[in-house]
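1. would you be able to build a 3D model of this:
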Amino acid sequence: MLSHITNMFKKSSWEHLRIPFSYYLMPVFWFALSSATEAKFANVLIVGIILHLFLYPSSNGYNSYFDKDEKSIGGLKNPKKVTIGLYYLSLVFFGIALLGALMINISFFVMVLLYGLVSMAYSHPSIRLKKYPYLSWLTAGFFQGAITFIMCVIGLLEGDLNNILNWDLLLPALFTTLLLLGSYPLTQVYQHEEDKKRGDITLSLKLGIMGTFNFASIWFIIAGGTFIWYFNHIGSAWAIWWFLGSMAPLVIFFFIWFSLVKKNPNKYANHSMAMTMNKISASTLNFFFIYYYLAQ
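-> Okay, the predicted model is just below:
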């Protein structure tokens, strides 16, 4: 047991938590905050820390431990070999997230618990949702999108499901899922070899490289259209132009990447390009949702 504790403090274990990767998941938090503008500063701080410093890293570490990737993964170009210490470290981080959630209320605690358990089911070998292409796609899309949005609003407003189950909040929650349904397969496009070796038939592997890009294009168009409709529907038509302007760098990069992949799929469907798109996507969306929150 002592060796397990020692392994928890290995540099490799902390690297696999991929804490900086939380930046890529932050847009959902900011969008939720724009729908909970009356949230107390203390709640904003606590919810932000719980999600981005503990819950997401816990999920990353747990996933890394069971995947045992030897090649590039999200946030790590050259992942080191995992140890049992990473498994226990991920559980410690999950425990801290749960304890922190209790500082808000029991409803937020239940949502954090649900998110954590589903993320475990995603990678644990006894269930391993990751090996089912459409189920894993929908699970990731809904839990990193709509469920996270709802979880954030509950934490920010100290509410419960009865308070937020209305279309004013459910619509933006569902629209965050649409964005993720498009981007999620692109995060798998450079992992086909390892996924196939493990028997994980991911959606990107099933679609193929070109199919993944075509599929993502369709969902990006759907997501963009729904956000334009949503801002117009709630009387915030001014936000449409800010949204389109913020998304322009992402759209430009995506089409450049797509054109390169058409010429040479094996060369350009790689980790570096996928992470660059993640950075642009997170940065543009974070900028827009923060501005949208402040401008209301």
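2. contacts, neighbours, all on C-alpha from now
-> Will do.
3. hang on, Val28 packs against Thr176?
-> Yes: contact criterion C-alpha atoms under 8 Å: Val28 and Thr176 qualify, at 6.9 Å.
4. identify the contacts common to the two.
-> 145, 149 (C-alpha atoms under 8 Å, 6 or more residues apart in numbering).
5. and stretch 186-201, which residues are buried?
-> For stretch 186-201, the neighbour count (16 or more other C-alpha atoms under 10 Å) marks 186-192, 194-195, 200-201 as buried.
6. the strands in the stretch 51-200 of the chain, which residues?
-> For the stretch 51-200 of the chain, strands defined by DSSP state E, counting those that start in this stretch do not occur.
7. coming back round to it: what's the closest of the buried residues of stretch 186-201 to Lys279?
-> Taking C-alpha to C-alpha as the measure, Lys279 lies nearest Thr187 of the buried residues of stretch 186-201, at 12.0 Å.
8. how many residues are close by Phe258?
-> Neighbour count of Phe258, defined by other C-alpha atoms under 10 Å: 19.
9. I have a second one here; can you model it like the first so I can compare?
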Amino acid sequence: MFKKSNWEHLRIPFSYYLMPVYWFALASVPELNALRALAVWLVLHLLLYPSSNGYNSYFDKDEKSIGGLKNPKKVTKGLYYLSLTFFLIALVISLTVDALFFWMVLVYGLVSMAYSHPSVRLKKYPYLSWLTAGFFQGAFTFWMCIAGISDSGLVWPLSWEHWMPALLTSLLLLGSYPLTQIYQHEEDLKRGDLTLSIKLGIFGTFGFSAIWLLLGGLAFAGYFVSIDKPWAVWLFLLAMFPVVIYFSLWFILARKDPESYVSHRMSMWMNKISATALNAFFIYLVWQAQTSVA
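-> The predicted model follows:
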């Protein structure tokens, strides 16, 4: 369980790419509890996401590059137990934060297991896996963060302030998700996983993602206008500018030489640029929200 390769498969640094949802949730909470916010960050990014990564790696048994690992080593049974240990620790800590947060962490973990476990393997269903990843890594995680970091918790039925930004996060993830599969067609087909990117084809994936990312951008702009923060629209567009430039260049290069540029390296750079831009933007929103309250 403590082999170096098992810890590498947890892909803890990969949590950075999922962090924008957390910061956006933080920016949407008027009464921020710093201690709970720290606990939620730890549970999600150091425990729950790595647990999911390790569990999925164990059942996928990838031999070629995957998200966060260029050359994954052969998995062992120890990785399975390590991923479950991380999940158990996440549950224990989440129970000390909030009861609803605990149940949501449990649901997220079980769904992520169903994503790759051979008895269910949501991954082999192109549209179901796309919707599942978009919803649970987006809207559900946003609500999970609200439940954990806010003293008032998540109140049902959800208010507009809670469901609208949650749906926005899912829109962006629905656009970016197929791009994470674009370089894995050969290995996914070998396992019998018909991913959405395989269904769309390489250039269909680029077009599909472009449409969803455009819809997400327009929805974000409309949201910021609706909450009387038109200044945030321009900052959001500024943050997205390097993402759009990179995406466009990637598409041009991929059309000229798919074998060289439809690759793990290019996909990871897309993740790095978009995550860095969104993290910076949402952290600024958090700072703005807290200074206005103070």
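10. got a TM-score for the pair?
-> Here the TM-score for the pair of chains, by TM-score structural alignment, normalised by the length of structure 2, is 0.97; 289 aligned residues with a C-alpha RMSD of 0.9 Å.
11. in contact with the counterpart of Gly138 of structure 2 in structure 1, which residues?
-> When structure 1 is aligned by TM-score structural alignment, the residue opposite Gly138 of structure 2 is Gly145. Counting by C-alpha under 8 Å, 6+ apart, Gly145 of structure 1 touches 28, 173-178, 180.
12. now those in TSV, with neighbour count?
-> Listed next are the contacts of Gly145 of structure 1 as TSV, based on neighbours: other C-alpha atoms under 10 Å:
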residue	neighbour count
Val28	26
Ala173	24
Leu174	20
Phe175	22
Thr176	25
Thr177	25
Leu178	23
Leu180	25
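13. what is the nearest of those residues to Asn163 of structure 1?
-> For those, the nearest to Asn163 of structure 1 is Ala173 (14.5 Å; C-alpha to C-alpha).
14. what's the match for that closest one in structure 2?
-> By TM-score structural alignment, Ala173 of structure 1 lines up with Ala166.
15. show me what contacts that match?
-> Ala166 of structure 2 makes contacts with 138-140, 142-143, as judged by C-alpha under 8 Å, 6+ apart.
16. which of the residues you listed has the most neighbours?
-> Busiest of the contacts of Ala166 of structure 2 [other C-alpha under 10 Å] is Phe142, holding 28 neighbours.
17. related to what we said a few turns ago, go through the contacts of Ala166 of structure 2 and name the one nearest Tyr108 of structure 2.
-> For the contacts of Ala166 of structure 2, the closest approach to Tyr108 of structure 2 (C-alpha to C-alpha) belongs to Phe140, at 8.2 Å.
18. chain neighbours aside, what residue packs nearest to the closest one?
-> Nearest residue to Phe140 of structure 2, sequence neighbours excluded (C-alpha to C-alpha, 6 or more residues apart in numbering): Ala166, at 7.4 Å.
19. neighbours of the alignment partner in structure 2 of Ser259 of structure 1, how many?
-> Using TM-score structural alignment, the partner of Ser259 of structure 1 in structure 2 is Ile252. Look at Ile252 of structure 2: counted by other C-alpha under 10 Å, it has 13 neighbours.
20. could you dump the buried residues of stretch 186-201 of structure 1 to JSON lines with distance to Met247 of structure 1?
-> Formatted as JSON lines, the buried residues of stretch 186-201 of structure 1 follow (distance: C-alpha to C-alpha, whole Å):
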{"residue": "Leu186", "distance to Met247 of structure 1": "17"}
{"residue": "Thr187", "distance to Met247 of structure 1": "18"}
{"residue": "Gln188", "distance to Met247 of structure 1": "22"}
{"residue": "Val189", "distance to Met247 of structure 1": "22"}
{"residue": "Tyr190", "distance to Met247 of structure 1": "24"}
{"residue": "Gln191", "distance to Met247 of structure 1": "26"}
{"residue": "His192", "distance to Met247 of structure 1": "28"}
{"residue": "Glu194", "distance to Met247 of structure 1": "32"}
{"residue": "Asp195", "distance to Met247 of structure 1": "31"}
{"residue": "Asp200", "distance to Met247 of structure 1": "32"}
{"residue": "Ile201", "distance to Met247 of structure 1": "31"}
